[in-house]
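**Student:** From the sequence below, what's the structure:
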Amino acid sequence: MTSALLIDDHPMMLQGCRHLLQDIGVDPIIEATDVRTGHGAFLRHRPDVVIVDLTLAGDDLGGLSLIQRIIQAERKTRILVLSMHNDPTIVKRALDSGVAGYVLKDSPSSEFVAAFQKVATGSTHLSHEIAVQVALLRNKSDELASKNLTDREIQILSLLARGNNYDQIATKLGISYSTVTNACSSMRTKLQVRTLADLIRFALQNDHGITH
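**Tutor:** Coordinates of the predicted model:
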């Protein structure tokens, strides 16, 4: 019998996923709603599959840090992300953290079930659309990484390309305004551009690889 840990802060999402998993015989199904309780539940129960949202209890992308903690505790854990985030930058970060599958919350329930079954049996799942976007991003990320940009800097660059200002970027990423300004200053140095306008121009010229 396959066991699962569901980590999501939306009661209706927990209920829906639980019913779908019960229908295919998953037992037991443990539930948690935030990073702390999710990590504790994992350590206590050591489920076969962990299903986790990336945004938990108002903590934007807090699920990523939870995934990293779970992988550190047990590298063989099978993790399936169920998220509203379709930004390839975020998807890539999740995949690089060691997850075995990634499903969007607006996907049909049949895809969620198929993804769970693949992950539970040691395979992987990534929708074709997301896979293409991540492949493009990986190519561009290799180029950007050669300029020593960090994952966070690439993410900020992506948001700049989409017209976000510093305040909006700070809010979306759950970081401080000063962190954003410091990152942009660092990127201007690394990319050898002089002004914010130059940085935005660079972001727009590379938006096929860092945005969706």
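
**Student:** from here on, contacts and neighbour counts on C-alpha atoms
**Tutor:** Will do.

**Student:** Give the buried residues for stretch 171-191.
**Tutor:** If you call a residue buried by 16 or more other CA atoms under 10 Å, then stretch 171-191 has these buried ones: Leu173, Val180, Ala183, Cys184, Ser185, Met187, Arg188.

**Student:** Can you add secondary structure and distance to Glu111 and give these back as a markdown table?
**Tutor:** Converted to a markdown table, those look like this (DSSP: H, G, I helix; E, B strand; the rest coil; distance: CA to CA, whole Å):
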| residue | secondary structure | distance to Glu111 |
| --- | --- | --- |
| Leu173 | helix | 28 |
| Val180 | helix | 36 |
| Ala183 | helix | 38 |
| Cys184 | helix | 39 |
| Ser185 | helix | 42 |
| Met187 | helix | 39 |
| Arg188 | helix | 42 |
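
**Student:** How many residues are close by Gly16?
**Tutor:** Using other CA atoms under 10 Å, Gly16 has 11 other residues around it.

**Student:** got it, and Arg44?
**Tutor:** 9.

**Student:** Name all residues that make contact with it.
**Tutor:** Applying CA atoms under 8 Å, 6 or more residues apart in numbering to Arg44 gives no contacts.

**Student:** Looking at the buried residues of stretch 171-191, spot the one nearest Glu31.
**Tutor:** Leu173 (25.7 Å; CA to CA).

**Student:** one more to line up against the first:
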Amino acid sequence: MREGLSCLVFSSTKNESNPCILAVLASLLHRLVARNERLLLSSGKSFTRENLCAFSAVEIPAMEIGKFLERIFKYSRCSPSAFVVAYVYIDRLILNNPTFRITSLNIHRLITTSVMVATKFLDDLHCNNSYFAKVGGLTLKEMNILEVEFLFMLRFRLHVTVSVFESYCSHFEREVALGGGIQIERTILCVS
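**Tutor:** Here you go, the predicted structure:
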């Protein structure tokens, strides 16, 4: 039997159709974007497409982060665990690329790419690049370019150990405890 990642079932008392990982992740990413944009503005730099990266959009998407995560979950039908792994990847990307700043211009493309890569690595059944491109509002060519860029920025380090996965789950649970009103049910299943 091969030891695999735990599978989490996140439930919310507010909305049973969406796992609460989406709300917690949206909150974390929203705060990260706000902090980075404050830092950029206080340093006198602007966050324009020219001085960022391949993930930067031409303009800030109208859809808020939480709604965007819900859209990806609804249409990709990926596991809630893929969102945990996607967040691990985003953290790794930031650590590997210290000059990279997540802003309103790049967060949607980064979310789309990180969830897509996480589902490919984690889920037995997953959507292809073309489908993720449509869900994320991108062209297939853009999606393919972003995937390659993302993999290089991660240095192709996609494996997430059980202990790392569990530590991120604990981080999300602490966020829930601080925010209140959302309950997380953890179910561990071994992948064979």
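
**Student:** Fetch the TM-score of the aligned pair.
**Tutor:** After superposition, the two chains reach a TM-score (TM-score structural alignment, normalised by the length of structure 2) of 0.26; 89 aligned residues with a CA RMSD of 5.6 Å.

**Student:** In the strand or helix carrying Ile145 of structure 2, which residues are buried?
**Tutor:** Secondary structure assigned from DSSP states H and E places Ile145 of structure 2 in helix 140-153. For helix 140-153 of structure 2, a neighbour-count test (16+ other CA under 10 Å) marks Leu140, Glu142, Met143, Asn144, Leu146, Glu147, Glu149, Phe150, Leu151, Met153 as buried.

**Student:** tell me which element the residue lying closest to the third one once chain neighbours are set aside falls in.
**Tutor:** Here the nearest residue to Met143 of structure 2 in space, its sequence neighbours aside, is Ala133; by CA to CA, 6 or more residues apart in numbering that works out to 5.6 Å. Assigned by DSSP H and E, Ala133 of structure 2 belongs to helix 129-136.

**Student:** Identify the residues contacting that helix?
**Tutor:** With contact meaning CA under 8 Å, 6+ apart, helix 129-136 of structure 2 is reached by 71-72, 75-76, 108-109, 112, 116, 139-140, 142-144.

**Student:** any idea which of the buried residues of helix 140-153 of structure 2 is closest to Val176 of structure 2?
**Tutor:** Distances from Val176 of structure 2 to these, taken by CA to CA, are shortest for Phe150, at 28.6 Å.

**Student:** I'd say that closest one and Thr112 touch.
**Tutor:** No - counting by CA atoms under 8 Å, Phe150 of structure 2 sits too far from Thr112 to count as a contact (10.8 Å).

**Student:** Mind giving me the packing neighbours of the strand ranked longest in structure 1?
**Tutor:** Criterion DSSP state E: the longest strand present in structure 1 is strand 78-83. Packing partners of strand 78-83 of structure 1 (3 or more CA pairs under 8 Å, 6 or more residues apart in numbering; DSSP states H and E): strand 49-52, strand 101-104, helix 109-120.

**Student:** The same query, at a cut-off of 10 Å, please.
**Tutor:** Helices and strands touching strand 78-83 of structure 1, as assessed by 3 or more CA pairs under 10 Å, 6 or more residues apart in numbering; DSSP states H and E, comprise strand 4-7, strand 49-52, helix 62-73, helix 88-97, strand 101-104, helix 109-120.

**Student:** Figure out which of the ones you listed is closest to Ile169 of structure 1.
**Tutor:** Across those, closest to Ile169 of structure 1 is helix 88-97 (CA to CA), at 14.2 Å.

**Student:** So which bits of that closest one are buried?
**Tutor:** Residues Pro88, Thr89, Ile90, Val91, Lys92, Arg93, Ala94, Leu95 are the ones in helix 88-97 of structure 1 that count as buried (16+ other CA under 10 Å).

**Student:** Check stretch 73-88 of structure 2 too.
**Tutor:** 73, 76, 78-88.

**Student:** what about Gly62 of structure 1, neighbour count?
**Tutor:** 17.

**Student:** Could you verify my assumption that Leu28 of structure 2 touches Phe172?
**Tutor:** Yes - counting by CA atoms under 10 Å, Leu28 of structure 2 touches Phe172, with 9.1 Å between them.

**Student:** Between these two, tell me which one has more neighbours.
**Tutor:** Comparing Leu28 of structure 2 with Phe172 by other CA under 10 Å, the one with more neighbours is Phe172, at 19 against 14.

**Student:** Could you list every helix and strand in contact with the helix or strand containing Val117 of structure 2?
**Tutor:** Here Val117 of structure 2 sits within helix 107-122, counting by DSSP H and E. Applying 3+ CA pairs under 10 Å, 6+ apart, one finds that helix 107-122 of structure 2 contacts helix 20-42, helix 65-76, helix 80-96, helix 129-136, helix 140-153.
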